[in-house]
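S.K.: my questions concern the predicted model and sequence given below.
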Amino acid sequence: MDTFLAIASRRDERRYGHEPLPEGVAARILDAGRLAGSASNRQPWVFVVPDARERIEELARAVYVPDNVLGAGLVVGVAMTGKRRAQFDAGRAAQNMLLAAWNEGVSSCPNGVADPDAAHAALGLGEDETLVIVLTFGIPERSREPGSRTPAEWSARANRRPLDDVVRHVR
């Protein structure tokens, strides 16, 4: 898929079908996060994947919309390690995973954490780890074909502020 088409056509999706992710897709999504750039190549992240249903249910209770976690085919907690927490680097890794998923036909959604302490415990994070975001992935309940529109058409349909409202040129 063309990168700009992927960016323009991707939308957060909170409803997933019941079928599992195709073989190898979860590994490619996680590897896309691993490949993200970071300041001084520190790679200060860890991607925590809860496999046990009990852990997933605990984590679901800690986010704002539990059904996003409960219905997902893959759940990933993006945590930062160490004292120096580069939030931008975590965002780069998360965005890589979201776009890699979309390239595979997999929908995704970042999930806000309502109870950081409960999420920390559910993911078994260490004292020097801070949860940044919980990502969920799944086969979309409703199919969307990125190639059905041009990037410009997707962009025009996006519920986003106009480009002129978000770009300021200074001289």
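M.R.: Noted; the coordinates are in hand.

S.K.: only C-alpha atoms for contact and neighbour calcs from this point on.
M.R.: OK.

S.K.: check contacts around the residue sitting nearest the centre point of the chain.
M.R.: By C-alpha atoms, centre = their mean, the chain has its centre lying nearest to Leu135, at 4.0 Å. Contacts for Leu135 (C-alpha atoms under 8 Å, 6 or more residues apart in numbering) come out as 75-78, 94, 108-111.

S.K.: alongside the first one, take a look at this:
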Amino acid sequence: MDVHLAVASKRDARRYSGAEVPDTVRTAILDAGRLAGSARNRQPCRFVVVEGEAVPAVADAVYAAGNVMSAGFVVVLVVSPGGGLVDFDAGRTAQNMMLAAWAEGVTSCPNGIADRDALARALGIEAPERAVIVLTFGSPERPRDPARRDVARWSAGAARLPLDALVRHVGSADR
């Protein structure tokens, strides 16, 4: 899928079909996270793949348990200390993973952590490491076709502020 189309058409999904995400797609998602850039190449993110009996405990630790329970693949991003940009690096990693999934037709959603201590206990995370986000992935409940619109139509239909409300130019009299 074209990267611009992937960015424009990607929407978070909070319900999944229940089908497993194929191993080849899981690997592609994890590798996309591995390839994300990081400040000073510290690579502070680690990935905890949540399976089997661990799923309910992780579901209980996020704000929307159903997202985790219906997902075909769950990954918790864990960061180690390393400066003020580790959360930014985790965001880059998460976005890489979600876009890689979407390129394979797999939808995703970042899930906020409601109980960090319970999540850490369930996954065996010990300080100074900490979980920053729970990513859920799965086949969509209903088929989605990003190519049904071009990038401009996806962008125009997005519930986002217009560019002129977000962009400010400085240092050039020509703008």
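M.R.: That came through fine. Every value quoted in this text rests on a predicted model; they were computed, and no experiment measured them.

S.K.: make JSON lines out of the contacts of Leu135 of structure 1 and add secondary structure.
M.R.: Listed next are those as JSON lines, based on DSSP: H, G, I helix; E, B strand; the rest coil:
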{"residue": "Val75", "secondary structure": "strand"}
{"residue": "Val76", "secondary structure": "strand"}
{"residue": "Gly77", "secondary structure": "strand"}
{"residue": "Val78", "secondary structure": "strand"}
{"residue": "Ala94", "secondary structure": "helix"}
{"residue": "Ser108", "secondary structure": "strand"}
{"residue": "Cys109", "secondary structure": "strand"}
{"residue": "Pro110", "secondary structure": "strand"}
{"residue": "Asn111", "secondary structure": "strand"}
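
S.K.: between those residues, which sits nearest Glu153 of structure 1?
M.R.: Ser108 (21.3 Å; C-alpha to C-alpha).

S.K.: just give the closest residue to that closest one, not the sequence neighbours.
M.R.: Distances taken as C-alpha to C-alpha, 6 or more residues apart in numbering put Phe137 closest to Ser108 of structure 1, at 4.3 Å, once the chain neighbours are dropped.

S.K.: I'd like to know how far Arg144 of structure 1 sits from Asp67 of structure 1.
M.R.: The gap separating Arg144 of structure 1 from Asp67 of structure 1 is 21 Å, by C-alpha to C-alpha, to the nearest Å.

S.K.: ok, now Val134 of structure 1?
M.R.: 13 Å.

S.K.: do Ala8 of structure 1 as well
M.R.: 26 Å.

S.K.: of these two, who's got more company?
M.R.: Ala8 (20 against 15; other C-alpha atoms under 10 Å).

S.K.: measure the more buried one to Ile29 of structure 1 for me?
M.R.: If you go by C-alpha to C-alpha, the gap between Ala8 of structure 1 and Ile29 of structure 1 works out to 19 Å.

S.K.: before we move on, what about Ile139 of structure 1?
M.R.: 13 Å.

S.K.: over to Arg157 of structure 1?
M.R.: 27 Å.

S.K.: between those two, tell me which one has more neighbours.
M.R.: Ile29 (24 against 11).

S.K.: can you confirm the more buried one is in a strand?
M.R.: No. Read with three-state DSSP, Ile29 of structure 1 is helix and lies in no strand.

S.K.: what's the closest non-adjacent residue to it?
M.R.: Using C-alpha to C-alpha, 6+ apart, the closest residue to Ile29 of structure 1 is Met97 (5.0 Å).

S.K.: ok, now Val134 of structure 2?
M.R.: Val76 is the one closest to Val134 of structure 2 (C-alpha to C-alpha, 6+ apart), at 4.4 Å.

S.K.: any idea how far Val170 of structure 2 is from the one you found?
M.R.: As defined by C-alpha to C-alpha, Val76 of structure 2 lies at a distance of 39 Å from Val170 of structure 2.
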